[in-house]
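Make a model of this:
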Amino acid sequence: MSIPSTTTEIPPIVRSLAAGATLTPVWLNGIGGLTFRTDDGRYIKWGPHDAEANMRDEAERMRWARRWIAVPEVIDQGEDATHEWLVTAALPGRSAVDPRWIDDPETAVRAVGTALRAMHDSLPVEQCPWTWSPAWRIANAVERGVTVPADLHEPPPVEKLVVCHGDACMPNTLLDDDGRPIAHVDLAALGAADRWSDIAVASMSTTWNFGAGWEDTLIEAYGVAPDRDRLEYYRRLWNET
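From the prediction side, this is the model:
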């Protein structure tokens, strides 16, 4: 994932959704999807259909999660034969990997750990209609033609069942200017699972954005001691599926 060029070509549907607002490209993902910020307080996310996590599912999960935690308001969602899009209201915060935090990784990493724990404590797992269990993730991967190693079909026992983010990487928590977490984004895979599913990915993602040495800082901020076996399993599951 990267920040796209300011000369990035704007898809016609994005121009239509902008309805005259000025568009600034802010994010390019690994499958060619683009996110634009408008000058009237919206984000427009556009990209090819994604069999792993689609925007229809994301919109549904965001509407559900907003009853308990801060996530962007869904304004519009749609699709055509090849692409899909999602329009949300902007929130007054910046990603935990914004340039503002490159020189202050400890603040950002601890904020994401704290925010993840608050999310797990707030969303009611007994009311969650979706799963993000290893069995579901492996089945989804197989449907996409991925060969999953046999030993990953036997996950460790669930330590604590929570509603997981599903993509708890560092960029998906928004912080205010003082480094306090204010919201979560990119919830297309949200579902019930062992909390270590999220903790493993969130802590692993610190290395992608800030380099080595921050994994345990995030886990400490979350409020648990590192469970090395579960961390290893769920990081492998993420990488293999």
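
can we go C-alpha only for contacts and neighbour counts from here?
Will do.

Following the chain onward from the longest helix along the chain, which element is next?
In the chain, taking DSSP state H as the definition, the longest helix is helix 105-122. Toward the C-terminus, helix 105-122 is succeeded by helix 134-143 as the next helix or strand (DSSP states H and E).

Let's see this one next, to set against the first:
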Amino acid sequence: MGGAFSGIPEADVEVPAPVLREAAGRAVRAVWLNEVDGLTFQVGAGAGREFIKWLPGHDGSEFAAEARRLEWARAYTPVPRALGYGVERHGAWLRTAGLAGESAVSPRWVADPRSAVTAIGRGLRALHDALPVRDCPFSWSVASRLAAAPTAGRVTPAQARAMLDRAPPVDTLVVCHGDPCAPNTLIDDAGQWSGHVDLGALGVADRWADLAVATWSTQWNYGPGWEDTLLDAYGIAPDPDRIAYYRQVWDVT
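Predicted coordinates for the structure are as follows:
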């Protein structure tokens, strides 16, 4: 695996030993591979299914942060319950309970993009409306994201300061998902959103930080022409300046 592919694995995947241990004899199959060779495995099936994320070569801090966010958010909106996380010699893992529905980029919903994109927009609006900004202990502000960007080598400190200086005024503060790409919305059999996953970056920010990326993601997953459908489902008109800005922030952070 070379770190460039993101999607449902197209070939058999070797299951890491920690995942097999946590599965405790239940059936395991890989259901997602991300750009940094992180894998998600489904364990079991039906109402009792679970999911285990595996990130090779990492210290587990990402999963510790995600577990804290899941525990906070699940009091307000459908997100997975964290069942455990840990660090092994070759990587880190996070185990969560399953939720109803399937990913918005499963074959069924890729074949029905209008329903999928509508569910994503409505789900994102419901998430933003449900999570209380005043009580949220996490930030996803431009300042906090750019402060970490130089460490990753994607932008110099001077470039980060310049980008922060030209940030547009905040439209509406919400608790953002932080990775609102299409795969992270779940959709039930009736075509309604049923939950959200992968909340490792959840935090308070302008709602356009989520909306800019969610609309962008429709291009990657369904093709051109679906951005306005998502915004209509959310209940907002396009804001080209904020969309362009927050997409640039996404690129460098």
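
Would you indicate which residues of the longest helix of the first structure are buried?
Buried positions in helix 105-122 of the first structure, judged by neighbour count with 16 or more other CA atoms under 10 Å: 105-117, 119-120.

With stretch 66-81 of the second structure instead?
66-67, 69-70, 72-73, 77-81.

which residues in the first structure form helices?
Here the first structure has its helices, by DSSP H, at 12-18, 55-65, 105-122, 134-143, 195-210, 215-222, 228-240.

And the third one against the second structure, how far off on average?
By mean CA distance after the TM-score superposition for the first structure, the fitted helix 105-122 of the first structure averages 0.6 Å away from its aligned residues in the second structure.

what residues are up against Pro72 of the first structure?
62, 66, 88-91, 183-185 (CA atoms under 8 Å, 6 or more residues apart in numbering).

repeat that with 10 Å
For Pro72 of the first structure, the contacting residues are 42-43, 59, 62-63, 65-66, 87-91, 183-186, by CA atoms under 10 Å, 6 or more residues apart in numbering.

Kindly state which residue of the second structure is aligned to it.
Using TM-score structural alignment as the criterion, Pro72 of the first structure maps onto Pro80 of the second structure.

For stretch 51-60 of the second structure, what is the distance to the chain centroid?
Using CA atoms, centre = their mean, to the nearest Å, the mean C-alpha position of stretch 51-60 of the second structure is found 15 Å from that of the whole chain.

Which part of the first structure matches stretch 110-130 of the second structure?
Structural correspondence for stretch 110-130 of the second structure: residues 102-122 of the first structure, per TM-score structural alignment.

Equivalent analysis for stretch 34-43 of the second structure, please.
The aligned range for stretch 34-43 of the second structure is 29-38, by TM-score structural alignment.

which outside residues touch the matching stretch?
By CA under 10 Å, 6+ apart, stretch 29-38 of the first structure touches 1-4, 8, 10-11, 14, 18-28, 42-50, 83-90.

gap between the two ends of that stretch?
18 Å (CA to CA, to the nearest Å).

now stretch 182-199 of the first structure
18 Å.

rewinding a little: dump the buried residues of stretch 66-81 of the second structure into JSON lines; add distance to Asp241 of the second structure as well.
Listed next are the buried residues of stretch 66-81 of the second structure as JSON lines, based on distance: CA to CA, whole Å:
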{"residue": "Glu66", "distance to Asp241 of the second structure": "30"}
{"residue": "Ala67", "distance to Asp241 of the second structure": "34"}
{"residue": "Arg69", "distance to Asp241 of the second structure": "30"}
{"residue": "Leu70", "distance to Asp241 of the second structure": "31"}
{"residue": "Trp72", "distance to Asp241 of the second structure": "32"}
{"residue": "Ala73", "distance to Asp241 of the second structure": "30"}
{"residue": "Thr77", "distance to Asp241 of the second structure": "30"}
{"residue": "Pro78", "distance to Asp241 of the second structure": "31"}
{"residue": "Val79", "distance to Asp241 of the second structure": "31"}
{"residue": "Pro80", "distance to Asp241 of the second structure": "34"}
{"residue": "Arg81", "distance to Asp241 of the second structure": "36"}
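
Could you point out which of those residues is nearest to Ala147 of the second structure?
Of all the buried residues of stretch 66-81 of the second structure, Ala147 of the second structure sits closest to Glu66, with 19.5 Å by CA to CA.

Count the neighbours of the counterpart of Val249 of the second structure in the first structure for me.
With TM-score structural alignment as the matching criterion, the partner of Val249 of the second structure in the first structure is Leu237. Leu237 of the first structure: 21 surrounding residues under other CA atoms under 10 Å.

now swap in Arg161 of the second structure and tell me
Neighbours of Arg161 of the second structure under the rule other CA under 10 Å: 14.

Report the buried residues of the helix or strand where it lies.
Per DSSP H and E, Arg161 of the second structure falls inside helix 157-165. Going by neighbour count (16+ other CA under 10 Å), the buried part of helix 157-165 of the second structure is 157, 160, 163.

what's the angle between it and helix 240-252?
150 degrees (axes from the mean of the first three to the mean of the last three CA atoms, to 10 degrees).

Helix 157-165 of the second structure - contacts with which helices or strands?
helix 142-148, helix 240-252 (3 or more CA pairs under 10 Å, 6 or more residues apart in numbering; DSSP states H and E).

how far apart are the last one and its match in the first structure?
Just to be clear, that refers to helix 240-252 of the second structure. Mean for helix 240-252 of the second structure is 0.8 Å (mean CA distance after the TM-score superposition for the first structure).

and that helix, what does it pack onto?
Helices and strands touching helix 240-252 of the second structure, by 3+ CA pairs under 10 Å, 6+ apart, are helix 142-148, helix 157-165, helix 207-222.
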